[in-house]
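1. Compute the structure for the input listed below.
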Amino acid sequence: MSYELIALLMFAAMLLMLLTGQRIFGAIGFVAAGAALLLYGQGAVEMPFNAAFRLFNWFPMLTLPLFVYMGYVLSESGIAEDLYRAFHVWFGRLRGGLAIGTILLMVVVSAMNGLSVAGMAIGATIALPEMLRRGYDKVLITGVVQGGSSLGILVPPSVVLVLYGMIARQPVSQLWLAGVFPGLMMAAMFILYIVIRCRLQPHLAPTVSEEELNMPLREKLKLLRAGIIPFLIFFFMTGLFVLGYTSLVESSAVGATSATLAAAWKRRLTFRVLHETAKKTLMISCMFLWIILAALAFGAVFDGIGAVRAIEGLFITRWELSPWEVLIMMQLSYLLMGMFLDDTAMLVIVAPLYVPLVRMLGFDPIWYGVLYTMTCQIAYMTPPFGYNLFLMRAMAPPGISLVDIYRSIIPFVAIMVAAVVLLMIFPQIALWLPQYVNAR
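-> Down below sits the predicted model:
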C-alpha cells in the first residue's frame, strides 16, 4: 500500500469517526494510535508518551489556563456588563450607537478572554436583549453579536493563535502581534457597515430616548470608570509584554492576577464567581490539552509516512498549481470543513498537512496563522451547518429564529471575506507590527 493511500485512509477514518459524534480528541487520537500500531508495530506505543512529554515540556502551555481563567473572572463578576452600560449611555445618541457599542464591547471582551464563545455569550445575554427592548431590528443585531464575537479568536490574547503556535511551532508573541491590526481592521469595517446601514435605514436602529440620556455629566463620567479596569488589565498584560518587561507566561499571570484583584476590589469575588470560573477554566483547559495531545500524535504519524510531500507533489507537480492557487484551495477546504467542525478541530486536522506546505510554498507561517484564523471564523459562521449559527440559536432569546440568524450573518460574512482578501493582497497588515517590535 502506498503512503498516499495510507494518508488518505487515515484522513477518511478520522472524518468518519467525527461524523459518528465521537469527541474530537478521541476520534483523532484513536486514528493516530491505530495507524501507528499498524505501521510501526509495538514500538509505536511510545508515540503518545513522546507527544505528551513534548506538550508538557512546552513552557508557554501555562498561558492557556491563565488566559481562560482571566476571561471568566471578568465575565462572571459582571465587569463586562458594567462596560456595556457605559457604551449604552455614551453612544445612545448616535443612530445605531448601541450596535456600535456592542462591537466595541466585543473588542474589549476579546482582549480580556481570547475565546469567541465568551464574546458571544456576553453579547447574547447582555447586549441582545437590551437592543431588542430598544426597538432595534432583530436581524441586524443578531448579526452584530455574531460578527463581533468573531474578533475573540483574532485580537490578543487569542487562545486559538496560542494553539496554532503550539501545533505549528511558531512564537505565540509574534502571532499575537500579527493579529492586532487585522482584528482592529475587521472591527472598523463592522462599525462602518453599521453606520452606513443605519443612516440608509433609520428604522432599524432607533436612538435612545432623551429621558434615559438626560444624565448629569458627573454621572456619565462615573460610568466611564467601567472602562478603566479592562484597559488597565489589557495594558498590564499586553503592554508590558510588548515593551519587553514580561515574558509570555508572566504576562498571562499578570492578566489573571489583575482580573482577580479587580473582582475583589469591586467586592464581586464571591464563592459562586470563583466556583464557576474554576469549573469553566478546568473544562476548557482540559479539552484543549487533550486535543493538542491527539494532534501531536496524529502529526507524528503523518510526518513519518511523508503525507506532506505527497500532497505537495499532487498540487504542484501533477496539477501544476501556482503557490497562490494552492493557498486558495486550502482556504476553500476550511469553508467546507467549517460546516461540520469548529476552529480547533480544523486546526488539529489540517495543521500537520498545511503548515509544512505553507513553508514549502514560500509563505510566512505567522501571516498564514492569522489568515487561517480569519478563514475558519468565516467557515463556521456560514450556512447551512455553521457551528456558530447553532451556538447563537442556543443563546438567543426565543423571538429570534434560525432563519433570522441565517439572514443576519450574510453581510458580516461578506465583510470578513473582504478582510481576508485585503490580508492576502497586503500581508503587511499582519506582519508590520511583529517586524517593528522585532526590529526594536
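2. Please count neighbours and contacts with C-alpha atoms only from this point.
-> OK.
3. so where do the helices sit in the stretch 1-150 of the chain?
-> Applying DSSP state H, counting those that start in this stretch to the stretch 1-150 of the chain gives helices spanning 3-19, 24-40, 46-56, 63-76, 79-90, 97-113, 116-122, 128-133, 138-149.
4. Tell me which of the ones you listed lies nearest to S258.
-> helix 63-76 (8.2 Å; CA to CA).
5. hey, which helix is longest across the chain?
-> helix 271-305 (DSSP state H).
6. and the angle for it with helix 46-56?
-> Relative orientation of helix 271-305 versus helix 46-56 (axes from the mean of the first three to the mean of the last three CA atoms, to 10 degrees): 130 degrees.
7. tell me what helix 271-305 is packed against?
-> When contacts are defined as 3 or more CA pairs under 8 Å, 6 or more residues apart in numbering; DSSP states H and E, helix 271-305 sits against helix 3-19, helix 24-40, helix 46-56, helix 63-76, helix 159-168, helix 343-360.
8. Give me the number of neighbouring residues for the residue nearest to A52 when sequence neighbours are not counted.
-> Nearest residue to A52 in three dimensions, chain neighbours excluded: L293, at 6.1 Å (CA to CA, 6 or more residues apart in numbering). Applying other CA atoms under 10 Å, we find 25 residues neighbouring L293.
9. sorry, back to before: what about the longest helix of the chain, distance to the chain center?
-> How far helix 271-305 lies from its chain's middle: 15 Å, per CA atoms, centre = their mean, to the nearest Å.
10. now the other sequence, so there's something to compare against:
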Amino acid sequence: MSYGLIATLMFSSMMLLLLTGQRVFAVIGFVGAFAALLLWGEGGIEIPFTAFIKVMKWYPLLTLPLFVFMGYMLAESRIADDLYKMFHVWFGPVRGGLAIGTIAMMVVISAINGLSVAGMAVGATIALPELLRRGYDKIMVTGVIQAGSSLGILVPPSVVLVLYGMIARQPVGNLWLAGVFPGLLMAALFVVYIAVRCWLQPSLGPPLAREERDGYSLAEKLKLLRAGLIPLAIFVSMMGLFVTGVTSLVESSAVGAVSAILAAAARGRLTGKVMHETIRKTLGISCMFFWIITAALCFGAVFDGLGAVKSIERLFLGDMGLEPWQVLVLMQLTFLGLGIFLDDTAMLVIVAPLFIPLAGALGFDLVWYGVLYTITCQIAYLTPPFGYNLFLMRAMAPPEVTLPDIYRSVFPFVGIMLLTLLIIGLFPAIATWLPNYVYSK
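-> Model prediction:
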C-alpha cells in the first residue's frame, strides 16, 4: 500500500470518527497512535509518547493556563460588569453607541482572556438584555455580540495562536504581537459598520434617553471610568513589561494572573466561590487544550513520516502548475469550507499538519500565515449551520431571539472578516511590523 493511500485512509477514518460525536482530541490521537502502531510496530508507540513529552517540555505553554485564569478571575469577580457599565454610560448618547461600546468591551475582554467563549458569555448575559431593552434591533446586536466575541482568538493573549505556535513551531510572542493590529483593524471596521448603519437607520440603535443620560453626574461617570479601566490597566502593564523586555512571556502571564487576583481583592470580590469557579474553569479549558495539542503533534508526526506534505506540494506546484499565491488561496478556501462544519481546534489538528509546512515550503512567513489562519477561524465561528458562536448564542439568548435571527445576524460581520482577511493578505506588514520591530530591538 502506498504512503499516499495510507495518508488518505487516515484522513478519511478520522473524519468518519468525528461524525460519531467523539471528542476531537480523542479521535485525532487515536487515529495517529493506531496508524503509527500499524506502520512501525512496537516502535510506533514512541510517537504519541514523544508528542506528550514535547508538550510537557514546551515552556511557553505555561502562559495558557495563566492567561485563562486571569480572564476567568475578572469575569467571575464581576469586574467585566463594571467594564460594560462604563461603556454603557460613556457611549450611550451616540446613535448605535451601546453597540459600539459592546465592541470596545469585547476588545478589552479579548485582551484579558484569549477565548471567544468568555466574550460571548459576558456579551450575551450582560450586554444583550440591555441592548434589547433600549430598543436596539435584535438581529444587529446579536451579530455584534457574536462577531465581537470572536476577537478573543485574534487579539492577544489568543489561545488559538498558542496552539498554532506549537504546531507551526513559531514563537508565541511573535504570533500574539502579529495579532494586535489585525484585531484592532477588524474591531474598527465593526465600529464603522455599526455607526454608518445606525446613522442611515436610526431606529436600529437609538441613543440613550436624555433623562437617563442626565442621571449620571460627571463625578459618577469618572468613577465608572476608573472602575472599568482596571482590566485595561492590567493588560497594558502586563504586555508593556513583555514588549519592553522587562519580563518574559511566561512571567508576563504570571503578572496578569496575580494582578487579576489583586484587582478582585481590591474590589472586595475575592471570595471562596469566585476562586473555586475560576480554578475549576481554568483547569477544564487548560486540560482540553493540552490534550488537543498532544493529539495534533502525534497525528502530524505520522503524517510527516508518510511524506504527505511533500506529496501535496508536488501535486499543487508540479502536477497542477499553480503559483504559490494560488496555493495559498486554495488553502484559505479549504479552511473556510471546513469552518462550516468544524470548530477552530478541529481544523487546526486536521489540516494544520498539512498546510502549515506547505505554507513554509512555499516561502510564506508562518507568523503572518498564523494571522490568516486565525481570521478564517473567526469566520468559522460564525458560519452556519455549525458555527460555534451560533450555538452559544442560541443557548444564552432570550426567547425572542430565534435561531433564524441568529443566522441572519452574522452575514454582514462575516463580510467584514473576509475584507479583513483580504487586507492582511495584500498588506502583510499590518501583521508582521510589530513583532519585527519589537524583536529587532
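11. TM-score for this pair?
-> The TM-score (TM-score structural alignment, normalised by the length of structure 1) is 0.99; 440 aligned residues with a CA RMSD of 0.9 Å.
12. Just to check, L37 of structure 2 is in contact with E46?
-> No: when contacts are counted by CA atoms under 8 Å, L37 of structure 2 is not listed as touching E46 (9.2 Å).
13. What are the neighbouring residues in contact with A419 of structure 1?
-> P182, M185, M186 (CA atoms under 8 Å, 6 or more residues apart in numbering).
14. can you put those residues in a markdown table and add secondary structure and neighbour count?
-> Shown next, in a markdown table, are those (DSSP: H, G, I helix; E, B strand; the rest coil; neighbours: other CA atoms under 10 Å):
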| residue | secondary structure | neighbour count |
| --- | --- | --- |
| P182 | helix | 26 |
| M185 | helix | 14 |
| M186 | helix | 23 |
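15. any idea how far T432 of structure 2 is from A99 of structure 2?
-> Distance, T432 of structure 2 to A99 of structure 2, using CA to CA, to the nearest Å: 30 Å.
16. more crowded one of these two?
-> Ranked by neighbour count (other CA under 10 Å), T432 of structure 2 and A99 place A99 first, with 31 against 24.
17. can I assume the more buried one is in contact with V144?
-> Yes: using CA under 8 Å, A99 of structure 2 is in contact with V144, at 6.9 Å.
18. circling back: could you report the separation of the residue nearest to A52 of structure 1 from R169 of structure 1?
-> L293 of structure 1 is 14 Å from R169 of structure 1, by CA to CA.
19. Kindly report the same for S322 of structure 1.
-> 26 Å.
20. and the next element down the chain from the helix or strand hosting E312 of structure 1?
-> Assessed by DSSP states H and E, E312 of structure 1 sits inside helix 307-312. Where DSSP H and E defines the elements, the next helix or strand beyond helix 307-312 of structure 1 is helix 323-337.
21. Can you give the contact residues for that next one?
-> By CA under 8 Å, 6+ apart, helix 323-337 of structure 1 touches 315-316, 346, 354, 358, 361-362, 372, 375-376, 378-380, 382.
22. Give me the neighbour count for the spatially closest residue to F69 of structure 2 that is not a sequence neighbour.
-> Distances taken as CA to CA, 6+ apart put T282 closest to F69 of structure 2, at 5.4 Å, once the chain neighbours are dropped. T282 of structure 2 has 22 neighbours, counted by other CA under 10 Å.
23. Helix or strand next in line after the helix or strand hosting L240 of structure 1, which one?
-> L240 of structure 1 belongs to helix 240-242 when assigned by DSSP H and E. Per DSSP H and E, the first helix or strand lying C-terminal to helix 240-242 of structure 1 is helix 248-265.
24. from the chain's centre, how far out does stretch 99-110 of structure 1 sit?
-> Remark: stretch 99-110 of structure 1 is offset 15 Å from the chain centroid, using CA atoms, centre = their mean.
25. and if you look at stretch 261-278 of structure 2?
-> 25 Å.
26. Would you check the span in structure 1 matched by that stretch?
-> With TM-score structural alignment applied, stretch 261-278 of structure 2 matches the range 260-277 in structure 1.
27. mind checking what I375 of structure 2 lines up with in structure 1?
-> The pairwise alignment with structure 1 assigns I375 of structure 2 to M374, based on TM-score structural alignment.
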